[in-house]
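Chemist: Structure of the sequence below:
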Amino acid sequence: MPRLWNETIEAHRRDVHAAVVDAAWRLVSENGLRSATMSKIAEQAGIGRATLYKYFPDVESILVAWHQEQVGSHLGHLAGLAQGEGSARDRLRCVLEAYALMSHRSGQHAAELVAHLHRDESVAQARTQVLGLLTSLLAEAAAAGETRGDVDPAELALYCLHALSAAGQLSDEAAVHRLVNVVLDAAEPPRLSEPAAATLPPTEH
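Modeler: Predicted coordinates for the structure are as follows:
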């Protein structure tokens, strides 16, 4: 079979795959997890059910494919921010804000989907990678005196992730930024208490 023909077929398959995954996510994000049926996904994607079954055996496999693509994209974005320019604290802020906004924008239906796919190994792997990325950034920032050094960076990274999980329940992005500021404040180096003012003897007149 000619190479050009093979490439055309492969491109068509990628397009159909992407259309199916996007259709499934639109249904879930707009109407909830139960709205995603094979019939509705095929209709949204503009293909027949028979064609859909050639690509995916069931709804679960489509949602897993969507989630894995999202995980890979998000991890790549966070890693790029972590390796960007600026101080370790500046890059830490960028990563925390990006992670929090991802959680916020995913919304309630995405949380429902992630809970449904809790058996997917990519969830645990992604969490491990994000923790490792934050741990490295916090260790670098602590070494530069930009974040606290009295807490193990791995423990502090875990705290950050747990705290930012609340972003998915916040009303708007302004609230998300406020939450990130709270988390960054918690990572600040401990402030030394100011020495008490020396008692001066009364001035003689």
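
Chemist: Every contact and neighbour count from this point should use C-alpha atoms.
Modeler: Will do.

Chemist: quick one: the helices in this structure?
Modeler: 3-31, 38-45, 49-55, 59-82, 88-116, 121-143, 153-164, 173-186 (DSSP state H).

Chemist: Tabulate the ones you listed (a markdown table), appending mean neighbour count.
Modeler: Putting those into a markdown table (neighbours: other C-alpha atoms under 10 Å) gives the following:
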| stretch | mean neighbour count |
| --- | --- |
| helix 3-31 | 15 |
| helix 38-45 | 19 |
| helix 49-55 | 13 |
| helix 59-82 | 16 |
| helix 88-116 | 19 |
| helix 121-143 | 18 |
| helix 153-164 | 18 |
| helix 173-186 | 16 |
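
Chemist: So residue 185 versus residue 158, what's the distance?
Modeler: Distance from residue 185 to residue 158, counting by C-alpha to C-alpha, to the nearest Å: 15 Å.

Chemist: Next, the second sequence, to be compared with the first:
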Amino acid sequence: MPKLWNETIEAHRGAVQDAILDTAAALVAEHGMLSVTMSQIAQEAGIGRATLYKYFPNVESVLRAQHDRQLAGHLEHLAAVTHSGGDAGHQLEAVLHIHAMMTFEHHGSAIASVMHLEGARQTQLAFVSDVLRRAAEAGAIRDDMAPEELASYCVHALAAAAESPSKAAVSRLVQLTLESLRPRA
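Modeler: Here you go, the predicted structure:
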């Protein structure tokens, strides 16, 4: 097949998949995760059910794909922060703040329920571990614990952001977490 044809087909498939995922997210936000059906998704996305089933076998797979897309977007945002320069300590602060704000903003949402999936948690911990490793190597944080242990600590500590009353409280929680990571005298 000609290159242009392949690119056109791939663009169309990508657009259909994005429409499915956007529609599913909107339906979950409006009706709740448990009430969304494949028929609703197909109808709202403007495609036939048979087409929907070519892309996804069930609602759970649609929601996982939506979560993966959203997680990838968050990780791209976090990666941009870590690659934007500055010292490792400031990068760590920015990453923890973004993570805490995502937790605060998505508390009680469908994304929060899916975040507990093992793959997502492992991706999140690996990313935070990497940032912590660089911060420890730069002397910005303590180095007497493995970065993986500190990442688990940070992610669990910042989970409290879900119950914070305000963004200011989330910022204080991030500062408290950062204080606990400071190098020991």
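
Chemist: Any idea how many residues pack against residue 35 of structure 2?
Modeler: A total of 10 residues lie near residue 35 of structure 2 under the criterion other C-alpha atoms under 10 Å.

Chemist: which non-adjacent residue is nearest it?
Modeler: With sequence-adjacent residues excluded and distances taken as C-alpha to C-alpha, 6 or more residues apart in numbering, residue 35 of structure 2 is closest to residue 28, at 7.7 Å.

Chemist: you'd agree the one you found is up against residue 111?
Modeler: No: between residue 28 of structure 2 and residue 111 there is no contact, the gap being 9.7 Å when judged by C-alpha atoms under 8 Å.

Chemist: residues in contact with the residue positioned nearest the centre of structure 1?
Modeler: With distances taken as C-alpha atoms, centre = their mean, residue 99 lies nearest the centre of structure 1, 4.2 Å away. By C-alpha atoms under 8 Å, 6 or more residues apart in numbering, the contact list for residue 99 of structure 1 reads 78, 164.

Chemist: So what does it match up with in structure 2?
Modeler: With TM-score structural alignment as the criterion, residue 99 of structure 1 lines up with residue 99 in structure 2.

Chemist: what's the distance between that match and residue 127 of structure 2?
Modeler: Between residue 99 of structure 2 and residue 127 of structure 2 the distance is 11 Å, computed by C-alpha to C-alpha.

Chemist: which neighbours do those two share?
Modeler: By C-alpha under 8 Å, 6+ apart, no residue touches both residue 99 of structure 2 and residue 127.

Chemist: Next one: the nearest residue to residue 64 of structure 2 once chain neighbours are set aside relative to residue 58 of structure 2, how far apart?
Modeler: In space, and not counting its chain neighbours, residue 64 of structure 2 is closest to residue 114: 7.3 Å by C-alpha to C-alpha, 6+ apart. From residue 114 of structure 2 across to residue 58 of structure 2, the span is 15 Å (C-alpha to C-alpha).

Chemist: How about residue 116 of structure 2?
Modeler: Distance, residue 116 of structure 2 to residue 58 of structure 2, by C-alpha to C-alpha: 19 Å.
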